[in-house]
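J.: Predicted structure and sequence below. I'll ask about it afterward.
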Amino acid sequence: MKLSTHIYIAISLIVLILMLISSITIGVFTGNSMRKKVEQALSETAFHMADKMDQFMWSRSGELYTISALEPMKTLDNVDEITELLNRLKLQFPSFSWIGVTDVNGTVIAATDDILKGGDISQRPVYQQGIKGEYIGDVHEAVLLADLLPNPTGELMQFVDISFPLTDNSGNTIGVIAAHLSWEWAREVRATVLEPIDNDQIEIFVVSAVDGSVLLGDEAQIGKMYESDKSRFIEASSIADGYLNYNGLNWTIYVRQDKTTALSSVHYLQWVIWSIGAVLFIVFVLLGRYYGKAISKPLDTLIKALDQARFGEKPALPTHKGVLEIERLSETLHELFDALNINMATINTLENVVNTDNLTGISNRTGLKNYFDLTTRHYKQLSVLSIDLDGFKQINDQYGHEAGDFVLCEVAKRLQMTIRDHEIVARIGGDEFVVLLIPNETPLDIGSLVARRIIDVINKPFIFHSFSLQVGCSIGCSSWNEGETLKIAIQRSDEALYRAKSAGKNRFEN
């Protein structure tokens, strides 16, 4: 076989193998990165949905409990006044389909729009459980109210029950206040969560913790067992396990997206890579065939450089002078590796964008999670600080969002000044920040020390143009211990933050 043929075959095989390795490596890396990004986004959506549902239930149960503590509920003598209170609550919060007050025997003595007034609900769980104490029941179909409430759509009516016992001033149980929440509120929450994203491509399901049936989702699946299809969908989930003093009904929130849609950009990138690879392969085959004889002498050095690239090393490509054909081949190989390096640099840049808050330049929720996953491989405890600015809304309202953005950026800089290089500050919401510290003492002691430092630096004025702006901050401190999730640790620090807010703001609580 002629030397030119050897060169032609050798160059063809080397270029083909190089392009295969490069395209497969980039495709796999990009596919995994994009999949993780989609999974993270779906996880955040599931958590957001669960959190909103828990906050909604906490608010409605709190409103009913507040009504139960009013003076007319201590005697049940003034039925007209009680009815007016119930109707006013329903008018203010239309998600209450029905609210009623019973005597101690379960007879309805007052109700919104007088529905079921005089009726006996003593056999219903909302009374039987409510007479014993606070009761929040899972989703169920309408029974007594099915034919009494307006239902213009004709769809199946579903409710969530809330009830509390009523006691007189001596502490004796004298009745029950009960309410049915229309399950329509869950659809409204879902619409709110899906509004900022492409809701035609993402599905949300709410699944009962009791029997695994679908409570909210595709209409054809409601009432059936939820079936995961990970061969077709990318899926994430979160548990609605309560908010503050509301314990939650442990609904499982599933959020999923069709793989074809979610990874469409990856498929397109793979197609581009293969197309470029095919074009480059053809180009090099033709060059090898045409210039085979001319490049036979320096071929050994070129093959050696390509072999280095093949096994992941940075190739030292030689530059040949004197023979035009060899110079062109050498230059083309340089351009090929430069293009591959640019692609990898672009991928690294995209990964940095995913982990960084666009406004402040510090880490976002994704960056916080990645830092947590890496750090907890080496440490068994962390200090966790949840920070919320006090008075920030007034700055936005009085000076505009430009001033608000300026304050957020300056706050981010000051927070970074209070921690060490190997610790992290992340912005996870509008004016909400989380700090993770690596303690050399007990986590709460370190958290308290840094919290005082943060309050001091945040309280200093911010000079925006000719204005001196002032904000404070409330901080909740907690610790993360080995075996726990980041979500649990942040939930504890959020509870401490709530206590700090309630105690007067611009302070910290453990």
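T.: Received, thanks.
J.: going forward, measure contacts and count neighbours with C-alpha atoms only.
T.: Fine.
J.: Which parts of the stretch 251-400 of the chain are helices?
T.: 259-262, 264-290, 299-310, 324-355, 365-375, 392-399 (DSSP state H, counting those that start in this stretch).
J.: Check which element follows the last one along the chain.
T.: Downstream of helix 392-399, the next assigned helix or strand under DSSP states H and E is helix 401-417.
J.: before we move on, the earlier item: let's have the helices of the stretch 251-400 of the chain in JSON lines, adding distance to Phe508 and mean neighbour count.
T.: Below are the helices of the stretch 251-400 of the chain laid out as JSON lines (distance: least, Cα to Cα, whole Å; neighbours: other Cα atoms under 10 Å):
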{"stretch": "helix 259-262", "distance to Phe508": "42", "mean neighbour count": "16"}
{"stretch": "helix 264-290", "distance to Phe508": "45", "mean neighbour count": "16"}
{"stretch": "helix 299-310", "distance to Phe508": "55", "mean neighbour count": "16"}
{"stretch": "helix 324-355", "distance to Phe508": "28", "mean neighbour count": "15"}
{"stretch": "helix 365-375", "distance to Phe508": "22", "mean neighbour count": "17"}
{"stretch": "helix 392-399", "distance to Phe508": "17", "mean neighbour count": "14"}
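J.: Check it against this one:
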Amino acid sequence: MFEFRKLLIFLAVAILLFYMIKLLYFTNKKWPLKSYTFLILIGGLALLTVATFADFIGSIFDYEFISNIRKAGFTLGGIIYIIGVILWSNFTKTMMNKLEKSAMTDHMTGILNRNGIEKIYDSVAREKNPFFVIVCDLDGTKMVNDTYGHIEGDYYIDESTKIIANVVGLRGHVSRIGGDEFVILLSYTTIDALNDMIKNIKKKVSDIYSNKNLGISVGYSIFPRDGKYLTDLIKVADKNMYEDKKSLIDVK
């Protein structure tokens, strides 16, 4: 007996199979893992398509081999398709994590960008414990770019980034929020320990080139004493950083 319902189910599964094959064609060269997952999904859908077709035909012709094809197709196709869905879910989770990390990372230096440091700040500030917000600005970057070229300028920024990140270590989070400007969130410590860390950074950055006009200016603020919002804390730290920069210019 002809069953229109079974025909509709077969057509729906066949259309989904066609769509998956088309999607595989467009993603095959870009995302190998995705293509591998698609192949498993397509394999399961292909078996399910055969099974739904056999189910439709079986409603018209009562043959045992059609019934066997239907049973095998639904069983194997269902299992393979479920495996494909699990792999696809894992792939999607991995891709979302990579995209989130990429959105929070400065692509030149590999440290946090502005979005990244803002997210870390929101998490740290919720604990309501005091901590330092430190602003660092490289001195002489434009001179390096104009004199030696942008490749050397990028090297100057990259080496300075490594120095700052190594000195801060696990005590805080380092970000690059502009061309040669950095923001650090540092766990609260004594002012003497903070000044020693800043001196260490200044010394190592100034050693990158033997030029007295190159170095780094630093200023800081304290949460929550100087503000409860990152923008306010950066403004205070920025003001102190420019005082530091001015004092270095006066010395030179």
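T.: Nice, I can see it. Because the structure is a prediction, the values reported are computed rather than measured.
J.: Got a TM-score for the two of them?
T.: Superposed pair, TM-score by TM-score structural alignment, normalised by the length of structure 2: 0.67. Supporting alignment: 200 aligned residues with a Cα RMSD of 3.4 Å.
J.: From Ile234 of structure 2, how far off is the spatially most central residue of structure 2?
T.: With distances taken as Cα atoms, centre = their mean, Lys101 lies nearest the centre of structure 2, 1.2 Å away. Look at Lys101 of structure 2 and Ile234 of structure 2: by Cα to Cα, to the nearest Å, they are 23 Å apart.
J.: same check, this time on Ser221 of structure 2
T.: Separation of Ser221 of structure 2 from Ile234 of structure 2 (Cα to Cα) stands at 7 Å.
J.: Which neighbours do the two have in common?
T.: Common contact partners of Ser221 of structure 2 and Ile234 (Cα atoms under 8 Å, 6 or more residues apart in numbering): 133-134.
J.: before we move on, the earlier item: who wins for proximity to Ile446 of structure 1 among the helices of the stretch 251-400 of structure 1?
T.: Closest to Ile446 of structure 1 of those is helix 365-375 (Cα to Cα; 17.2 Å).
J.: what about that closest one, how far off from structure 2?
T.: Helix 365-375 of structure 1, aligned to structure 2 and superposed, deviates on average by 0.7 Å (mean Cα distance after the TM-score superposition for structure 1).
J.: packing partners for that helix?
T.: Where contact means 3 or more Cα pairs under 8 Å, 6 or more residues apart in numbering; DSSP states H and E, helix 365-375 of structure 1 is packed against helix 324-355, strand 424-427.
J.: Now render these as a markdown table, adding distance to Ile458 of structure 1.
T.: Listed next are these as a markdown table, based on distance: least, Cα to Cα, whole Å:
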| stretch | distance to Ile458 of structure 1 |
| --- | --- |
| helix 324-355 | 25 |
| strand 424-427 | 14 |
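J.: With respect to Ile177 of structure 1, which of these lies nearest?
T.: From these, taking Cα to Cα, the stretch that ends up closest is strand 424-427, at 42.0 Å.
J.: For the closest one, which helices and strands make contact with it?
T.: Strand 424-427 of structure 1 packs on helix 365-375, helix 401-417, strand 432-437, going by 3+ Cα pairs under 8 Å, 6+ apart.
J.: how about a cut-off of 6 Å?
T.: In terms of contacts (3 or more Cα pairs under 6 Å, 6 or more residues apart in numbering; DSSP states H and E), strand 424-427 of structure 1 is packed against strand 432-437.
J.: Mind listing residues that contact the strand it packs on?
T.: Outside strand 432-437 of structure 1, the residues that touch it by Cα atoms under 6 Å, 6 or more residues apart in numbering are 382-388, 423-427.
J.: Nearest to Asn358 of structure 1 among these?
T.: Using Cα to Cα, the contacts of strand 432-437 of structure 1 come closest to Asn358 of structure 1 at Arg427, 10.0 Å.
J.: Can you tell me the closest non-neighbouring residue to the corresponding residue of structure 2 for that closest one?
T.: Under the alignment (TM-score structural alignment), Arg427 of structure 1 pairs with Arg176 of structure 2. Spatial nearest neighbour of Arg176 of structure 2, excluding adjacent residues (Cα to Cα, 6 or more residues apart in numbering): Phe182 at 4.4 Å.
J.: do you know how far the one you found is from Tyr188 of structure 2?
T.: Phe182 of structure 2 sits 18 Å away from Tyr188 of structure 2, going by Cα to Cα.
J.: between these two, which one's more packed in?
T.: Phe182 (22 against 17; other Cα atoms under 10 Å).
J.: Show me what Asn343 of structure 1 aligns to in structure 2.
T.: Aligning on TM-score structural alignment places Asn343 of structure 1 opposite Thr92 in structure 2.
J.: Oops, could you answer that again for Ile454 of structure 1 instead?
T.: Aligned partner of Ile454 of structure 1 by TM-score structural alignment: Ile201.
J.: How about Leu216 of structure 1?
T.: Using TM-score structural alignment, Leu216 of structure 1 sits opposite a gap in structure 2.
J.: if I pick Leu216 of structure 1, what's in contact with it?
T.: If you count contacts by Cα under 6 Å, 6+ apart, then Leu216 of structure 1 has 205-206 around it.
J.: Distance of it relative to Glu203 of structure 1?
T.: Taken as Cα to Cα, the span from Leu216 of structure 1 to Glu203 of structure 1 is 10 Å.
J.: how far away is the match of Ile454 of structure 1 from Gly110 of structure 2?
T.: Relative to Gly110 of structure 2, Ile201 of structure 2 is positioned 19 Å away (Cα to Cα).
J.: of these two, who's got more company?
T.: More crowded of Ile201 of structure 2 and Gly110, by other Cα under 10 Å: Ile201, with 24 against 15.
J.: how many neighbours does the closest residue to the more buried one other than its chain neighbours have?
T.: Excluding the flanking residues, the one nearest Ile201 of structure 2 by Cα to Cα, 6+ apart is Ile164, at 6.1 Å. Using other Cα under 10 Å, Ile164 of structure 2 has 22 other residues around it.
J.: Tell me the residue in structure 1 aligned with Ile164 of structure 2.
T.: Match for Ile164 of structure 2 (TM-score structural alignment): Leu415.
J.: With Ile21 of structure 2 instead?
T.: Counting by TM-score structural alignment, Ile21 of structure 2 lines up with no residue in structure 1.
J.: One more: Ala125 of structure 2?
T.: Using TM-score structural alignment, Ala125 of structure 2 lines up with Thr376 in structure 1.
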